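**Q** below are the sequence and a predicted model; questions follow.
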Amino acid sequence: MAPKSLKQNYLKLGFLFSLIPIITIILSIEIPPKQYFLNHFNSSIHFTSPQILYSSFLIILSLTLFIMSKPRTTYLVDYALYKPPKSFRVSFAGFVDHTRITLTNEPKSHNFLVKILQRSGLGEETCVPPALQYIPPCPDMNLAREEAELVIFSCMDTLFHKTGMDPKDVDILILNCSLYSPTPSLTAMVINKYKMRSNIKSFNLSGMGCSAGLISIDLAKDILQNYPNSNAIVISTEILTLNYYLGKERAMLLPNCLFRMGGAAVLLSNKRKYIRNAKYKLSHLVRTHMGSDDKSYKCVSQEEDSEGYSGIKLSIDLMAVAGEALKTNISAIGPLVLPITEQFLFVYWVIRNKISNSKGNKPYVPDFKKAFEHFCIHAGGRAVIDELKKSLRLTEEHVEASRMALHRFGNTSSSSLWYELSYIEAKGRMKKGDRVWQIGFGSGFKCNSAVWKCNRTIDTPVDGPWADCIDKYPVCIPEIVKV
């Protein structure tokens, strides 16, 4: 049985099918000559001055209401990414030695982490904060705030430098960080640092997982619809210092192996002056929340183990849950982006299966390569990228940005999508009119999609996180890296 949301999304296509015989009948009706209507119209119509004024008023009012009700375009002016210093680098050998010391009495847990690292798709240049490199690791509140200030302020300084914007010109500030939520909030920390206006609209999102970056974009878009001529900054990051798991449960050790330092600051605006200069404009944003299902709700959760150590627990059902969330999400975004031929093929498949009552047939997967030139899939891990490549029938080139971002920077949570977009730009592949599909997954369980259209051909950047290494990529990533 087709999902309810899928039926709703393709209702319009079914309606179009039903109109075909009606249109055929209308076209077969004999219509009197055009001159007949003109003569009848000229002889019967007589306008007085009040009628002319009243009609003019109605026309002007209708045009005004139409213009006011038209959604404001959300422009992505520019964005900045955090690049950790080389002193924060954690090599494979360093990670293995560190875990061997911290898990001295748990050789099985240590061997499990080594196997995960060998198959993770991460490279030798990923970084973690200094507090997690201590022996033993030091998850301290003060050190966590130092990490937050380093990552967030670095992104903000770079963004202000690139755009020439004054901090007092920021009207909306949204920051998402799932696991670190101090008081005062991180948005208050930013406002205090840059002495922003007292009437700024600030929002601090926590507990929303790796997909929170696109949730923040959606929130900024909705606020910009109600406040014309405004600027919004979205900051996406994950602070690791306080969230390193010190126990021995395997399901909770996995994030220690995958998550790395990262952050992004994105400037959005609805100002008309950015019509030509902005990098991208937002076409669509579709959010899917599977939290009503218990299995989806519990597949990623922050818990304490039997010894009182807190960490993120990943369920064995994670990939299956992510697959269901993706199916629901693409059934919603498909009618918005796919060419009409692909939509008709999908409707045909649904009707055929309904008539034949065959539930065992594999569903028809639309060719999303006809709708997008670039794909940014959340770099949550090698298995996530492999599964989406298979599900969406993508080529290795389409998932290159995701694989290379995972290899160079690791899983940087909600900011990973921006490292991938930066990779595409650094390769000089982003041309005017190109469409980009960002897909994010997060706890809850959520799957969110954003579609951007390139507003101008992007010059290859001379700075940024990829500037010193882009010529080395793409690299070959073996199935297993021997440590």
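**A** That came in fine, so what should we check first?
**Q** every contact and neighbour count from this point should use C-alpha atoms.
**A** Noted.
**Q** pretty sure residue 400 contacts residue 474?
**A** Yes - in this structure, residue 400 is within contact of residue 474 by Cα atoms under 8 Å, at 7.2 Å.
**Q** higher neighbour count, those two?
**A** Comparing residue 400 with residue 474 by other Cα atoms under 10 Å, the one with more neighbours is residue 400, at 22 against 14.
**Q** check contacts around that one.
**A** Residues near residue 400 by Cα atoms under 8 Å, 6 or more residues apart in numbering: residue 474.
**Q** from residue 378, how far out is it?
**A** From residue 400 across to residue 378, the span is 12 Å (Cα to Cα, to the nearest Å).
**Q** count the residues that sit near residue 68.
**A** Neighbour number of residue 68 under other Cα under 10 Å is 10.
**Q** how about it, secondary structure?
**A** Using DSSP: H, G, I helix; E, B strand; the rest coil, the structure places residue 68 in helix.
**Q** got a list of what it touches?
**A** Neighbours of residue 68 in contact, by Cα under 8 Å, 6+ apart: none.
**Q** just the one 3 residues further on next, same as before
**A** Counting by Cα under 8 Å, 6+ apart, residue 71 makes contact with residue 225.
**Q** then this one, side by side with the first:
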Amino acid sequence: MSIISMPTLLSILAQFLAFKANHVSFLLCSCLMAYLATLYFKSYQRKVYLLDFACYKPGPECICTKEMYIDRSIRARRFNDESMDFQRRIMDKSGFGQKTYVPESLLRIPPEFGIGEKRKETEALIIGAIDELLAKTQVKAMDIGILVLNSSVFFPMPSLSAMIVNRYKLRENILSYNLSGMGCSAGLISLDLARRLLQVHPNSYAVVVSTENINTGWYFGNQRSMLVSNCLFRMGGAAILLSNNSSDYHRSKYQLTQTVRTHKGYDDDCYNSILQREDEEHNSGIALSKDVTLAAGQALKAHIQVLGKSVLPLSELLKFLASLVAKKFLKKKMKPYIPNFELAFEHFCIHTGGKAVQDEVQKQLHLDDWHMEPSRMTLYRFGNTSSSSVWYELGYCEAKGRIKKGDRIWQLQFGSGFKCNSVVLQALRTIDPTKENNPWSDEIHEFPVKF
């Protein structure tokens, strides 16, 4: 039996230690790489592109002038004289023109409110918008992997999203969502949901459909707070196609860069400012309290503090911070500095909640009349189309030839709950209005109007 010499033993020990050290280094490097990869994938955000959108324009048989609205209200024989006087005053101050739309069933004498008429109204809006969207983008229905629909007051069974799946024979593994009861801001909530789904489902197309049912929300009673909604809400619907495919970059109109949501539901006054309920005679409707404009203002103040951090230039952020410090810590009696959002965005699509809400937003954000024009003209031409309104406004900007490559667009909506939601888009190309077909195309030369 041979005895291992000391030099040999030391050599074997050195090799063992070197081998062990290499393994430890390898394990440490592997753990570090795994940690960095985890951080990367957690922070990684797939780019979401907006290929195109389509807004439904009802036929001339649905046009409801102010005089027709008053006439049909009188003939319904459900409103007393005081209620009719109130509605006349609201219509005079509404900011409406003479071509807004209501369902044909509401213009009949007497009006019709059956489930069949409600389905007919909503299906016309949805199918009209989706048909136009698919024709514009040339995307096949079977390629759609995500579907998000919102309709606050009309939610039949099967759902409206199921109706779309059936109508267009969408694939059986489609991710389908039907949002209800979320108010006028549901359109941007739907967009936010679709964006989040696109972050975890690669190589997908998502269709977002935003609409509302006027027939279901119509009120036949004499409570003033519930009559306002009759005067403000009108027919409208939009369909939007999103993609996370990098190959769609060159044919897309916009990139969806940011979504921000603010919820004031913890505040009782904000929560109750828009409420679906029954009056003393059991007539159902949507009550808009006198606090709705105040709720919008409060929600907007909280909202812009969050949004402003990521979109405003440093100079505006410093001014805003300085005003907060002076007010909170130095106890100076002064209003917080309102940042100049015109330095962050070229275009604004402000929800057409009504003239009072538009005035409040313009005041809060210090916007000029040019930037408010898309919102005011949309209210004038189409009325408050609820969750789809911001898409009619973006259509207005496109029809006017205002959208240039690189422009940033802020879409802002308010809704019951009370909620304030934003979507930020960036134009990937200059939009040529002569090549666009949207609800404004054949009459954009008539706008803006003065009233």
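**A** On my side now, so go ahead. Keep in mind it's a predicted model, so treat the numbers as computed, not measured.
**Q** TM-score of the superposition?
**A** TM-score of the superposed chains, computed with TM-score structural alignment, normalised by the length of structure 2, equals 0.91; 430 aligned residues with a Cα RMSD of 2.0 Å.
**Q** need the residues touching each of residue 400 and residue 474 of structure 1.
**A** If you check residue 400 of structure 1 and residue 474 against Cα under 8 Å, 6+ apart, no residue is contacted by both.
**Q** which residue lines up with residue 453 of structure 1 in structure 2?
**A** The pairwise alignment with structure 2 assigns residue 453 of structure 1 to residue 426, based on TM-score structural alignment.
**Q** can you tell me the closest non-neighbouring residue to that match?
**A** Nearest residue to residue 426 of structure 2 in three dimensions, chain neighbours excluded: residue 408, at 4.5 Å (Cα to Cα, 6 or more residues apart in numbering).
**Q** how many other residues sit next to the counterpart of that neighbour in structure 1?
**A** Under the alignment (TM-score structural alignment), residue 408 of structure 2 pairs with residue 435 in structure 1. Using other Cα under 10 Å, residue 435 of structure 1 has 22 neighbouring residues.
**Q** got it, and the one 5 residues further on?
**A** Counted with other Cα under 10 Å, the burial measure for residue 440 of structure 1 works out to 29 neighbours.
**Q** likewise for residue 62 of structure 2?
**A** Residue 62 of structure 2 has 18 nearby residues by other Cα under 10 Å.
**Q** any idea what it aligns with in structure 1?
**A** Checking TM-score structural alignment: residue 62 of structure 2 goes with residue 88.
**Q** can you tell me the SS state at residue 327 of structure 1?
**A** helix.
**Q** which residue lines up with it in structure 2?
**A** Looks like residue 327 of structure 1 aligns to residue 301 there (TM-score structural alignment).
**Q** longest helix of structure 1?
**A** helix 141-163 (DSSP state H).
**Q** read off where it ends up in structure 2.
**A** Residues 115-137 of structure 2 are where helix 141-163 of structure 1 lands when matched by TM-score structural alignment.
**Q** list the buried residues of that stretch.
**A** Residues of stretch 115-137 of structure 2 classed as buried by neighbour count (16 or more other Cα atoms under 10 Å): 117-119, 121-123, 125-130, 132-134.
**Q** and stretch 341-352 of structure 1, by the same measure?
**A** For stretch 341-352 of structure 1, by 16+ other Cα under 10 Å, it's 342-344, 346-347, 349-350.
**Q** so where in structure 2 does it end up aligned?
**A** Here stretch 341-352 of structure 1 aligns to structure 2 at residues 315-326, judged by TM-score structural alignment.
**Q** contacts for that stretch?
**A** 308-309, 332, 334-340.
**Q** at 6 Å what do you get?
**A** Stretch 315-326 of structure 2 is contacted from outside by 332, 336-337, 339, using Cα atoms under 6 Å, 6 or more residues apart in numbering.
**Q** just the terminal-to-terminal distance for stretch 299-317 of structure 1.
**A** Stretch 299-317 of structure 1 end-to-end distance (Cα to Cα) = 6 Å.
**Q** matching residues in structure 2 for that stretch?
**A** So stretch 299-317 of structure 1 sits over residues 273-291 in structure 2, by TM-score structural alignment.
**Q** what comes up buried for the matching stretch?
**A** Buried, per 16+ other Cα under 10 Å, within stretch 273-291 of structure 2: 273-275, 278-279, 284-289.
**Q** same check on stretch 47-64 of structure 2?
**A** 47-58, 62-64.
**Q** as a check, name the ranges of all strands in structure 2.
**A** Along structure 2, counting by DSSP state E, strands occupy 48-55, 144-150, 175-179, 205-211, 237-243, 254-263, 274-278, 284-288, 347-350, 408-415, 419-427.
**Q** got CSV for those strands, with distance to residue 443 of structure 2 too?
**A** CSV is the format used below for the strands of structure 2 (distance: least, Cα to Cα, whole Å):
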stretch, distance to residue 443 of structure 2
strand 48-55, 15
strand 144-150, 29
strand 175-179, 33
strand 205-211, 23
strand 237-243, 19
strand 254-263, 24
strand 274-278, 34
strand 284-288, 33
strand 347-350, 19
strand 408-415, 23
strand 419-427, 24
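**Q** nearest to residue 76 of structure 2, out of these?
**A** For the strands of structure 2, the distance to residue 76 of structure 2 is smallest for strand 284-288, at 16.1 Å, taking Cα to Cα.
**Q** got a list of contacts for the closest one?
**A** Counting by Cα under 6 Å, 6+ apart, residues outside strand 284-288 of structure 2 touching it are 217, 219, 225-226, 273-278.
**Q** hmm, 8 Å instead?
**A** Contacts of strand 284-288 of structure 2 (Cα under 8 Å, 6+ apart): 217-220, 225-229, 273-279.
**Q** what's the average distance of that strand to structure 1?
**A** Superposed on structure 1, strand 284-288 of structure 2 shows a mean distance of 0.4 Å to its aligned residues (mean Cα distance after the TM-score superposition for structure 1).
**Q** tell me the angle of that strand relative to strand 274-278?
**A** 150 degrees (axes from the mean of the first three to the mean of the last three Cα atoms, to 10 degrees).
**Q** need the buried residues of stretch 273-291 of structure 2 in JSON lines with distance to residue 422 of structure 2, can you?
**A** Below are those laid out as JSON lines (distance: Cα to Cα, whole Å):
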{"residue": "273", "distance to residue 422 of structure 2": "20"}
{"residue": "274", "distance to residue 422 of structure 2": "19"}
{"residue": "275", "distance to residue 422 of structure 2": "22"}
{"residue": "278", "distance to residue 422 of structure 2": "31"}
{"residue": "279", "distance to residue 422 of structure 2": "33"}
{"residue": "284", "distance to residue 422 of structure 2": "30"}
{"residue": "285", "distance to residue 422 of structure 2": "27"}
{"residue": "286", "distance to residue 422 of structure 2": "24"}
{"residue": "287", "distance to residue 422 of structure 2": "24"}
{"residue": "288", "distance to residue 422 of structure 2": "22"}
{"residue": "289", "distance to residue 422 of structure 2": "23"}
